[in-house]
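Colleague: Next come a sequence and a model predicted from it.
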Amino acid sequence: MEEYLRVSEVIDWDHPAILETAKTIAAGLDSQKAIAQACFEWVRDEIHHSVDYQMNPVTWRSSDVLKHKTGYCYAKSHLLAALLRANHIPAGFCYQRLSLDDNGAPYSLHGFNALYLPEVGWYRVDPRGNRPGVNAQFSPPQEQLAFTVRLPGEADFPAILAEPLAIVVEALQSQKTWDSMLGRLPDVCLKAAEHYGLMS
């Protein structure tokens, strides 16, 4: 589990603001499950999804997501991983490939998390933020993600990665505004999924 607890450039959970927030969220809670749920709900509800709220800047580093209180789904998953790891809960990254308009191409990756609880094992959660038609919840062992795969070009990749995909981080780093990012969302075609480690 060590690799799912590491500090990195993207998941900078040793940043003082993240450590303080993680401590505050966990205060008074006596189980990893309760702390994991509190961290998930905090990121889901308190950090604004860039598109839903049309907010800038485009964030990618966990501490910047916390500072600006906004991020795309990927960035929100980076912050949730940081808060979980700061509370000694292993956390990784998961991806789906989804249609942007629910009608086929174009497609893009959607990012969320998996966390490890001793009594449950790996459990996937999606902190992107709820809105009409999106109702992600924390209710292990029952999974309730924001989106389900329905179309032939879509995919729910099984891998739980210790670090976010490089193409996701690079896409976030390349854009400054939410609307420019919306036109350049990262994608991985189904044939290339194994190359990116998404099938393991």
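Modeller: Ah, there it is. Because the structure is a prediction, the values reported are computed rather than measured. Numbers count the residues shown, from 1 in each chain.
Colleague: From here on, just use CA atoms for contacts and neighbour counts.
Modeller: Noted.
Colleague: what about residue 112, which helix or strand?
Modeller: In the assignment (DSSP states H and E), residue 112 maps to strand 107-117.
Colleague: how much space between the one residue sitting closest to the centre of the chain and residue 119?
Modeller: With distances taken as CA atoms, centre = their mean, the residue of the chain nearest its centroid is residue 77 (2.0 Å). Distance check for residue 77 against residue 119: by CA to CA, to the nearest Å, it reads 22 Å.
Colleague: returning to what we had before: ok, the residue nearest to the centre of the chain touching residue 93?
Modeller: Yes: taking contacts as CA atoms under 8 Å, residue 77 lies within contact range of residue 93: 7.3 Å.
Colleague: Number of residues surrounding residue 180?
Modeller: For residue 180, the neighbour count with other CA atoms under 10 Å is 12.
Colleague: Look at it and tell me its secondary structure.
Modeller: Following DSSP: H, G, I helix; E, B strand; the rest coil, we place residue 180 in the helix state.
Colleague: Quick check: it vs residue 26, distance?
Modeller: Residue 180 is 36 Å from residue 26, by CA to CA.
Colleague: cool, residue 187 as well?
Modeller: Distance, residue 187 to residue 26, by CA to CA: 35 Å.
Colleague: Below is structure B, check it against A:
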Amino acid sequence: MVHGLVAVRFNGAWHRQDPRGNKPGVDARFCLDGERLAFVPDRASNELDYPVLYAAPHPVVLDTLTAARDRPHLWQTLPTAL
């Protein structure tokens, strides 16, 4: 499954943020001093971190979000790679 981060431009620099937020055991609060990701990619499971900032959502992700009838349908059709 693909998970997206958001980037905020502040004081001339881009800062990636994890929109999953906080919950017990997860510290992903807004921070400008460094990334606070909810989960670190697990390389043993072939998880990747694309360190690229896109000006617009990736077309595959945007198409999937646009075509989803509802959340259950979205969960069934989320892309697993870009």
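Modeller: Looks like it came in fine. Small disclaimer: the values here were computed from a predicted structure and weren't measured.
Colleague: Which parts of structure 2 are strands?
Modeller: For structure 2, applying DSSP state E gives strands covering 6-10, 13-17.
Colleague: Dump the ones you listed into JSON lines; add distance to residue 31 of structure 2 and mean neighbour count as well.
Modeller: Converted to JSON lines, the strands of structure 2 look like this (distance: least, CA to CA, whole Å; neighbours: other CA atoms under 10 Å):
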{"stretch": "strand 6-10", "distance to residue 31 of structure 2": "10", "mean neighbour count": "12"}
{"stretch": "strand 13-17", "distance to residue 31 of structure 2": "7", "mean neighbour count": "16"}
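Colleague: Distance to residue 33 of structure 2 added to these, as TSV?
Modeller: What follows is the strands of structure 2, written out as TSV (distance: least, CA to CA, whole Å):
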stretch	distance to residue 33 of structure 2
strand 6-10	11
strand 13-17	9
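Colleague: Of all those, which one is nearest residue 59 of structure 2?
Modeller: Residue 59 of structure 2 sits nearest to strand 6-10 of all those, at 15.7 Å, using CA to CA.
Colleague: so where's the longest helix in structure 2?
Modeller: In structure 2, assigned by DSSP state H, the helix with the most residues is helix 59-67.
Colleague: so that one corresponds to what in structure 1?
Modeller: Mapped onto structure 1 using TM-score structural alignment, helix 59-67 of structure 2 spans residues 166-174.
Colleague: Mind listing what's buried along the matching stretch?
Modeller: 168-169, 172 (16 or more other CA atoms under 10 Å).
Colleague: That stretch vs structure 2, average offset?
Modeller: Once fitted to structure 2, stretch 166-174 of structure 1 is off its aligned match by 0.9 Å on average (mean CA distance after the TM-score superposition for structure 1).
Colleague: Distance from the chain centre to that stretch, please.
Modeller: In terms of CA atoms, centre = their mean, to the nearest Å, the centre of stretch 166-174 of structure 1 is found 14 Å from the chain centre.
Colleague: give me the element residue 39 of structure 1 is part of.
Modeller: helix 32-46.
Colleague: separation between the counterpart of residue 23 of structure 2 in structure 1 and residue 144 of structure 1?
Modeller: Using TM-score structural alignment, the equivalent of residue 23 of structure 2 in structure 1 is residue 131. Using CA to CA, one gets 14 Å for the distance from residue 131 of structure 1 to residue 144 of structure 1.
Colleague: And these two? Which one has more around it.
Modeller: Relative neighbour count places residue 144 above the other of residue 131 of structure 1 and residue 144, with 17 against 10, counting by other CA under 10 Å.
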